[in-house]
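> fold the stuff below for me.
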Amino acid sequence: MDPQLKSTLKESRIHSGHLQPFGAYHMEYGPGEHVLDCHWHEESEIFLVLEGEVLFQLDEEHFPVRAGEAVFIDGGDIHAGHALGGAGCKFFALVFGAGLLTSAQYDIIQDQVILPFQERRVTFPRLIQPSGSAGQELLKHIQAMMTACTVKPPGYEAAVKGRLLLMLQELAVSGMACDRSLNRSGSAVKLERLKKVILHIQQHYDRPIRLQELADLIPMSEGQFCRFFKSMTGQTPVDYINSYRIRQAAEMLRVEDKKISDIALEVGFDNISYFIRVFRKIMKCPPSAFRKGISP
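Alright, predicted model coming up:
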């Protein structure tokens, strides 16, 4: 995979560091909202739906995830999702690097458990459901990690690491392990086309972007391109561009003192009223309230 293209969807958020080797997040979204725009990160992720239902995308695969079910995302996988139904959704996400699990020295655990996981030769099912005893055990570990990350008792980081190791042990005894070490060449062309378009959007979001301009990158007709993009991301190209621009604006509102009108122009909106309307739709509050920290 072209390193430049692969970087296009890479999430910029730092989930872990030297002393904090994982990130834990509780999120809530309204009906039909995009839970995740298309992106990827080096770390693996466990996504547990607490309420509602989410239509999840992993590469080209789409499937619903209901309350009480979890998704496992291997490091490097493109993923996205949006809330289904009329009630919105709540979820917990744990994002961790494989380095969290490595041994201090190369031992049998590193050789037979951690290395196969790092190489994706032994990894979790995409969808983890409570329909069997093994799935129930995996979900119990995930729920225990969520509780630990919420309450944060002394040493909770060790509990998270221990639970992840126990989950890998459950794979070994249950026969649920999946081998995703082989490239799926059938979807590679579509994914590379998508990354090329996203790269262009991320490099030029601060100026007007025409649909035909994006379609010419593949190349496709404008109609074909819109259908392709929607099938790959679950969003129209305009919705994706607006969402990307608004998230850039939100970050600027957090850290900069510029006028809201200036920020709107810098992220590609030439109509301030339209910017405020789109911002409110995506962020559930106007830019002024977001800057003040007043949000739902």
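
> hey, let's count contacts and neighbours off CA atoms from now on
Will do.

> can you map out the strands along this structure?
For the chain, applying DSSP state E gives strands covering 22-29, 34-39, 44-58, 61-66, 70-73, 79-96, 127-128.

> between those, which gets nearest to T8?
Closest to T8 of the strands of the chain, according to C-alpha to C-alpha: strand 34-39, at 8.3 Å.

> which helices and strands does the closest one pack with?
strand 79-96 (3 or more C-alpha pairs under 8 Å, 6 or more residues apart in numbering; DSSP states H and E).

> sorry, back to before: mean neighbour count added to the strands of the chain, as a markdown table?
Below are those laid out as a markdown table (neighbours: other C-alpha atoms under 10 Å):
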| stretch | mean neighbour count |
| --- | --- |
| strand 22-29 | 16 |
| strand 34-39 | 20 |
| strand 44-58 | 21 |
| strand 61-66 | 16 |
| strand 70-73 | 22 |
| strand 79-96 | 20 |
| strand 127-128 | 20 |
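
> reformat the ones you listed as JSON lines; add distance to L165.
JSON lines is the format used below for these (distance: least, C-alpha to C-alpha, whole Å):
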{"stretch": "strand 22-29", "distance to L165": "14"}
{"stretch": "strand 34-39", "distance to L165": "26"}
{"stretch": "strand 44-58", "distance to L165": "14"}
{"stretch": "strand 61-66", "distance to L165": "24"}
{"stretch": "strand 70-73", "distance to L165": "15"}
{"stretch": "strand 79-96", "distance to L165": "13"}
{"stretch": "strand 127-128", "distance to L165": "17"}
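
> for K10, find the nearest of those strands.
strand 34-39 (5.6 Å).

> other residues contacting that closest one?
Here strand 34-39 makes contact (C-alpha atoms under 8 Å, 6 or more residues apart in numbering) with 9-11, 29, 54, 78-83, 233, 240.

> same thing but 6 Å
The contact list for strand 34-39 (C-alpha atoms under 6 Å, 6 or more residues apart in numbering) reads L9, K10, E11, I78, H79, A80, G81, H82.

> now that strand against strand 44-58, angle please.
100 degrees (axes from the mean of the first three to the mean of the last three C-alpha atoms, to 10 degrees).

> now strand 34-39 against strand 79-96, angle please.
Going by the same axes, to 10 degrees, strand 34-39 makes 90 degrees with strand 79-96.

> and strand 34-39, how far from the chain's centre?
Remark: strand 34-39 is offset 6 Å from the chain centroid, using C-alpha atoms, centre = their mean, to the nearest Å.

> can you give me the helices in the chain?
Taking DSSP state H, the helices of the chain run over residues 3-6, 108-109, 115-118, 133-151, 156-174, 185-204, 211-215, 222-233, 237-255, 260-266, 272-283, 287-292.

> sequence B follows; please return its structure for comparison with A:
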Amino acid sequence: MQIKNFKIDGTLKELTEHRMRELPLACYETTIHDNIHGYIPLHWHNEFQFVYLVKGEAMFQINEINIKVEKGEGLFINSGCVHMAREENNSGCTYICLNVAPNFVLSQELYTTLVAPYVEATNIPFLHLLPTETWANNILTSLLKINQIIKSCPPFFEIDICVQLAFIWKNLIMNGITLEHEQKEMRKNQRIKQMLNWIHLHYDEKILLDDIAEAGKISRSECCRYFKRMLNTTPLTYVSEYRIQKSLILLQQPDSNVTDVAYQVGFNSTSYFIEKFRKWMNMTPLAYKKLKNH
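I've put the predicted structure just below:
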């Protein structure tokens, strides 16, 4: 199964419930270009995410850091970290993605001492899992096993999954990373989510840089630095790109037209909407509409 249209709230939190009927986890096989946007958009969730690339290569962004991941490699993405992914070099990138609730990887009695400190650490937004490292290769192998267990559902498969999760977590914490908990970093993550939340609630209105900065309770210049560091863009460029994202769904409706969609998502000029759309999607809104309708 693949999620092709990420539903997110104003803070970019993904609204998908990542769970099987029996367990608070979900495993997907994802081909990046099959997503409605052509990439995996910026989002976050409370679950840990483990990724294993089975084909191609991709550029992942986690918080403000970009990391290239190739076939056979993987990632651990920590709870609450904003992330996205784009395919590299038209490689047809496909990956296995396991999302699991942090309080499920180990028993309740062990969560406080062996899991929670990693959730709260500010220096582990992600770990790059390289098969040349024994601990990382063990995690990648167990990830493949969990994917196969879920596909085949043998008797007592829930226990098999729990065994593999415990093994994954043991190898992750054996990596020896020294945990850090910086209040400044926590405030930074909270402020960027506040500003994104404001944009997502008001994207169809006139938006000024002052409005975005006020949402994060910071100055205009600091607001620009936040967006540059964490999203590698400017606040107003992010607004335009988010409007384009919202327009993709509207353009697929049979009775929609380009001008109406432009104004619905907050552009005050059809020509400006077309210019920005072409820059972002490498085609005009009308060409995109015809492609999707076909």
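
> what's the closest of the helices of the first structure to L50 of the first structure?
helix 133-151 (9.8 Å).

> so which bits of the closest one are buried?
By 16 or more other C-alpha atoms under 10 Å, the buried positions in helix 133-151 of the first structure come out as 134-139, 141-143, 145-146, 148-149.

> give me the contact list for stretch 242-258 of the first structure.
In contact with stretch 242-258 of the first structure (C-alpha under 6 Å, 6+ apart) are residues V267, F279, R291.

> just give me the match in the second structure for the first one.
Meaning V267 of the first structure. In the second structure, V267 of the first structure lines up with V265, judged by TM-score structural alignment.

> contacts only, for that match.
D204, R243.

> quick one: it and M84 of the second structure, what's the gap?
Distance of V265 of the second structure to M84 of the second structure, computed by C-alpha to C-alpha, to the nearest Å: 22 Å.

> returning to what we had before: closest one to Q202 of the first structure among the strands of the first structure?
Smallest distance to Q202 of the first structure across the strands of the first structure (C-alpha to C-alpha): 11.9 Å, for strand 34-39.

> picking that back up, between the contacts of stretch 242-258 of the first structure, which is closest to L171 of the first structure?
F279 (43.3 Å).

> so which of the strands of the first structure is nearest L199 of the first structure?
Comparing those by C-alpha to C-alpha, strand 34-39 comes nearest, at 11.4 Å.

> let me know the closest of the contacts of stretch 242-258 of the first structure to F124 of the first structure.
F279 (36.9 Å).

> could you count how many residues lie near that closest one?
By other C-alpha atoms under 10 Å, 23 other residues sit near F279 of the first structure.

> right, so of the strands of the first structure, which gets closest to I218 of the first structure?
Comparing the strands of the first structure by C-alpha to C-alpha, strand 34-39 comes nearest, at 18.1 Å.

> and the angle from the closest one to helix 222-233?
Using the same axes, to 10 degrees, strand 34-39 of the first structure lies at 110 degrees relative to helix 222-233.

> looking for the alignment partner of H39 of the first structure in the second structure.
Using TM-score structural alignment, H39 of the first structure lines up with H43 in the second structure.

> if I look at the closest residue to that match other than its chain neighbours, how far off is Q245 of the second structure?
Once flanking residues are discounted, H43 of the second structure sits nearest to L12: 4.7 Å by C-alpha to C-alpha, 6 or more residues apart in numbering. From L12 of the second structure across to Q245 of the second structure, the span is 13 Å (C-alpha to C-alpha).

> compare neighbour counts for these two and give me the winner.
L12 (21 against 18).

> any idea what that one aligns with in the first structure?
Using TM-score structural alignment, L12 of the second structure pairs with L9 in the first structure.

> out of the helices of the first structure, which is closest to A67 of the first structure?
That would be helix 133-151 among the helices of the first structure, by C-alpha to C-alpha, at 11.5 Å.

> just how off-centre is the closest one within its chain?
20 Å.

> which other helices and strands does it contact?
Judged by 3 or more C-alpha pairs under 6 Å, 6 or more residues apart in numbering; DSSP states H and E, the packing partners of helix 133-151 of the first structure are helix 156-174.

> what about the helix it packs on, how far off from the second structure?
Here helix 156-174 of the first structure, set against the second structure after superposition, deviates by a mean of 5.4 Å using mean C-alpha distance after the TM-score superposition for the first structure.

> residue in the first structure matching K71 of the second structure?
Using TM-score structural alignment, K71 of the second structure sits opposite A67 in the first structure.

> and its match, what does it touch?
V49, L50, E51, G52.

> got the contact list for the counterpart of the last one in the second structure?
Which is G52 of the first structure. Using TM-score structural alignment, the partner of G52 of the first structure in the second structure is E57. When contacts are counted by C-alpha under 6 Å, 6+ apart, E57 of the second structure touches V69, E70, K71, E88, C93.

> corresponding residue for the last one in the first structure?
Correspondence of C93 of the second structure to the first structure, assessed by TM-score structural alignment: K90.

> do I have it right that that match meets E33?
No. Using C-alpha atoms under 6 Å, K90 of the first structure is not in contact with E33; the gap is 11.5 Å.

> not counting residues beside it along the chain, what's closest to A215 of the second structure?
M195 (5.3 Å).

> check contacts around the one you found.
By C-alpha under 6 Å, 6+ apart, M195 of the second structure lies in contact with I212, A215, G216.

> show me what the first one aligns to in the first structure.
Residue pairing (TM-score structural alignment): I212 of the second structure is matched to L214 of the first structure.

> tally of neighbours for that match?
By other C-alpha under 10 Å, neighbour count at L214 of the first structure equals 21.

> the one 10 residues further on too?
Under the neighbour criterion other C-alpha under 10 Å, Q224 of the first structure is assigned a count of 11.

> next: K152 of the first structure.
That count, for K152 of the first structure with other C-alpha under 10 Å as the rule, works out to 13.

> got a list of what F92 of the first structure touches?
By C-alpha under 6 Å, 6+ apart, the neighbours of F92 of the first structure are Y25, H26, F47, L48.

> now L208 of the second structure: how far from Y95 of the second structure?
38 Å.

> er, V82 of the second structure actually
From V82 of the second structure to Y95 of the second structure the distance is 18 Å (C-alpha to C-alpha).
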